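[1] Sequence and predicted model, in that order:
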Amino acid sequence: MKPGPAGAPPSALLPVAALVAGMVSIQAGASLAKSLFPLVGATGVTALRVGFSALILAAIWRPWRRSATLRDIGAIALYGAALGAMNLLFYLSLRTIPLGIAVAVEFVGPLGLAIAASRRAADFAFIGLAVLGLGLLLPLDGGTALDPAGIALALAAGLCWALYILFGQRAARIDGGLAVSLGMSVAALVTLPFGLVQAGQALLSPAVLALGLAVAVLSSALPYSLEMFALGRLDRQVFSVLMSLEPAVAALCALTLLGERLTALQWLAIGCVVTASAGIAGRSRRHAA
């Protein structure tokens, strides 16, 4: 690889572009999923996304060709249950609150996990900034209120995201391919009953199935592939800080695809969460050793 005129490799922006494209893909998939709510409901969309993702990952990793102990299966089952609950709660929150705000609130899960492992005073300043952002989303002024149930569901999804990270770290030590494919299958088993109860035979409509497959590809298969490409070529700090932009990307995708407009105060709240996440990510990398 030859350096460009300024001394930087000409392909240095390629992994960054891949990561941003992955974030856009995930949030475009979430926007498409939200547009399907009138047809099969939030739980129906969750079942379609997770179910198709499980089929895609099973075809890629072929978990039936791999061996695992009963203890391994237990660890993967916890990982998959957290993954399924995270998706289900997140989509339920989207029924009543905008996508960008739901993603920002959900980010509290991994952010809190990072803080729990930290003992540095500066990190608590970042968590304070995140709390400020969440506070700006609360209807404290008696104005236009966000749905409290939607916020609570997004917070619960964030808690499941933190559990997903903890259980995922354990499961990945067993076998990454086995863990992700079986874990997604467990997630499908968790979400499918809810989808069937709400949507019933509507889930089997050819048009709904086609859109559900598109949601799965946009929200799982494509972005995960792009993220893996970027992760192998970017410094972990750069990767983590860029991933912190996801709430803002979600808000922009929702504005473009769903027409969800946020107030200036809500944009400020998202900015607080993004800044806090980026700050924690940067400091965590510098002190990792």
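    On my side now, so go ahead. Everything numeric in this text was worked out from a predicted model, so none of it was measured. Residues are numbered from 1 along each chain as shown.
[2] Going by C-alpha atoms from here, please, whenever you check contacts or count neighbours.
    Will do.
[3] which stretches of the stretch 101-250 of the chain form helices?
    Remark: helices assigned in the stretch 101-250 of the chain by DSSP state H, counting those that start in this stretch are 108-116, 121-137, 148-172, 176-199, 206-216, 222-231, 236-243, 246-258.
[4] and L19, which of these is closest to it?
    The closest of the helices of the stretch 101-250 of the chain to L19 is helix 222-231. By C-alpha to C-alpha, the value is 5.4 Å.
[5] got another, please set it beside the one above:
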Amino acid sequence: MYVGAALAVGLFERLLPSAVAVLRLLGAALVLLAWRRPARAAWRGPRFWRATAFGLATALMNIAFYEAIARLPLGTAVAIEFCGPVVVAAVATRRPRDVAALLSAAVGVLLIADVRWSGSPSGVLWALGAATMWAAYIVLGKRVAAAGNGVDDMTVGFAAATVVLSPLLLLGGTGALSALADPVVLLLAVGVGVLSSVIPYVLDQVVLRRLGQARFAVLLALLPATATVVGLFGLAQIPTLAEALGIAAVVAAVALRSRDGDTPEAVGRTGA
């Protein structure tokens, strides 16, 4: 996922972050449509609208995230974005050990936000916006996965969201149009879509069918660590001491989290 994000940062010189996010969605939708070819039933009724809501939440999460990493280091933005899964897990959890895990993650996010607020408040706000959409992604993604046609419905959702958000591709004016005509830009966009959307989101659908959303949300705390490593080696972004401590606190939440999975009944109580 974050190798794809590092590639996306390189596209920000040619296109606005929001346009790169839409291109990522487009690339992912094209690959998924060619692979899955959803049946007609997936394109109508409640199933279609559920998929579209999921697709839009995913797309808005990506747009906010790309706006954040245009202003903040990759690992920092991911750790702040983790507020979303923290809230989802806090709503679903019942055990003291899990509360401790959530508090650890929250402390980590606060440490990072405190470091970055003075330098880039807009970056922090975009990351928090991405966190909100990430929470929606988990909740809606669980519903899509539980319906039994997760990957096909995700394909429909991505296609619908691409159509709705396609005007964002033109926000950069004539410069954006020339960039969109560049085969290298389009090839990179498809690569970003595959690395950052197709592979991880298909795996998410597999995992969400087997885990409760609370456990899934806290396991996502591994992402700030991987994002920091990719940012360090791929973008030469070195975290400050406070940021490193904050990221470590978020990752520590994984070790504190209960090992047993959520029961179907517990997942039902969360509204998933």
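    It's in. This one's a predicted model, so the numbers in the text were calculated from it and none came from an experiment.
[6] what's the TM-score for these two chains?
    Taking TM-score structural alignment, normalised by the length of the second structure as the basis, the two superposed chains have a TM-score of 0.83; 259 aligned residues with a C-alpha RMSD of 3.0 Å.
[7] The residue of the first structure sitting at the aligned position of V20 of the second structure: neighbour count?
    Using TM-score structural alignment as the criterion, the counterpart of V20 of the second structure in the first structure is V45. V45 of the first structure: 34 surrounding residues under other C-alpha atoms under 10 Å.
[8] how near is V45 of the first structure to S220 of the first structure?
    According to C-alpha to C-alpha, to the nearest Å, V45 of the first structure and S220 of the first structure sit 14 Å apart.
[9] cool, V131 of the first structure as well?
    Counting by C-alpha to C-alpha - V131 of the first structure and S220 of the first structure are separated by 29 Å.
[10] Comparing these two, which shows the higher neighbour count?
    S220 (22 against 18).
[11] nearest residue to the more buried one other than its sequence neighbours?
    With sequence-adjacent residues excluded and distances taken as C-alpha to C-alpha, 6 or more residues apart in numbering, S220 of the first structure is closest to S53, at 6.5 Å.
[12] right, and that neighbour touches A221 too?
    Yes. At 7.0 Å, S53 of the first structure counts as touching A221 under the criterion of C-alpha atoms under 8 Å.
[13] Helix, strand, or coil at R24 of the second structure?
    Using DSSP: H, G, I helix; E, B strand; the rest coil, the structure places R24 of the second structure in helix.
[14] wait, isn't it in contact with G193?
    Yes. R24 of the second structure sits in contact with G193 when judged by C-alpha under 8 Å, with a separation of 4.3 Å.
[15] which residues are common contacts for those two?
    With contacts defined as C-alpha atoms under 8 Å, 6 or more residues apart in numbering, no residue is adjacent to both R24 of the second structure and G193.
[16] So which of S53 and A221 of the first structure has more stuff around it?
    More crowded of S53 of the first structure and A221, by other C-alpha under 10 Å: S53, with 25 against 20.
[17] how about the nearest residue to the residue mapped onto L99 of the first structure from the second structure, chain neighbours excluded?
    In the superposition onto the second structure, L99 of the first structure corresponds to L74 when matched by TM-score structural alignment. Nearest in space to L74 of the second structure, with sequence neighbours left out and distances taken as C-alpha to C-alpha, 6+ apart, is G231 at 5.6 Å.
[18] wait, that neighbour sits on A77?
    No. G231 of the second structure lies out of contact with A77 (C-alpha under 8 Å); the separation is 10.7 Å.
[19] which residues does the match of L99 of the first structure contact?
    Neighbours of L74 of the second structure in contact, by C-alpha under 8 Å, 6+ apart: A227, T228, G231, Q237.
[20] Which position in the first structure pairs with the last one?
    Aligned counterpart of Q237 of the second structure in the first structure: E260 (TM-score structural alignment).
[21] my read: its match touches T96, true?
    No. If you go by C-alpha under 8 Å, E260 of the first structure and T96 don't touch, sitting 11.6 Å apart.
[22] Distance of the residue nearest to S220 of the first structure relative to L182 of the first structure?
    Counting by C-alpha to C-alpha - S53 of the first structure and L182 of the first structure are separated by 11 Å.
[23] Could you do T256 of the first structure as well?
    35 Å.
[24] quick one: which of these two has more around it?
    Neighbour count, other C-alpha under 10 Å: between T256 of the first structure and L182, L182 has more, with 23 against 13.
[25] So that one is in contact with G80, correct?
    Yes. Between L182 of the first structure and G80 there is a contact under C-alpha under 8 Å: 7.4 Å.
[26] how deep is the residue nearest to L74 of the second structure tucked in, by neighbour count?
    That count, for G231 of the second structure with other C-alpha under 10 Å as the rule, works out to 22.
[27] List the contacts of it.
    Contacts of G231 of the second structure by C-alpha under 8 Å, 6+ apart are A6, P73, L74, G75, Q237, I238.
[28] Please look at the first one and L235 and confirm they touch.
    Looking back up the chat, that one is A6 of the second structure. Yes. Under the criterion of C-alpha under 8 Å, A6 of the second structure is in contact with L235, at a separation of 6.9 Å.
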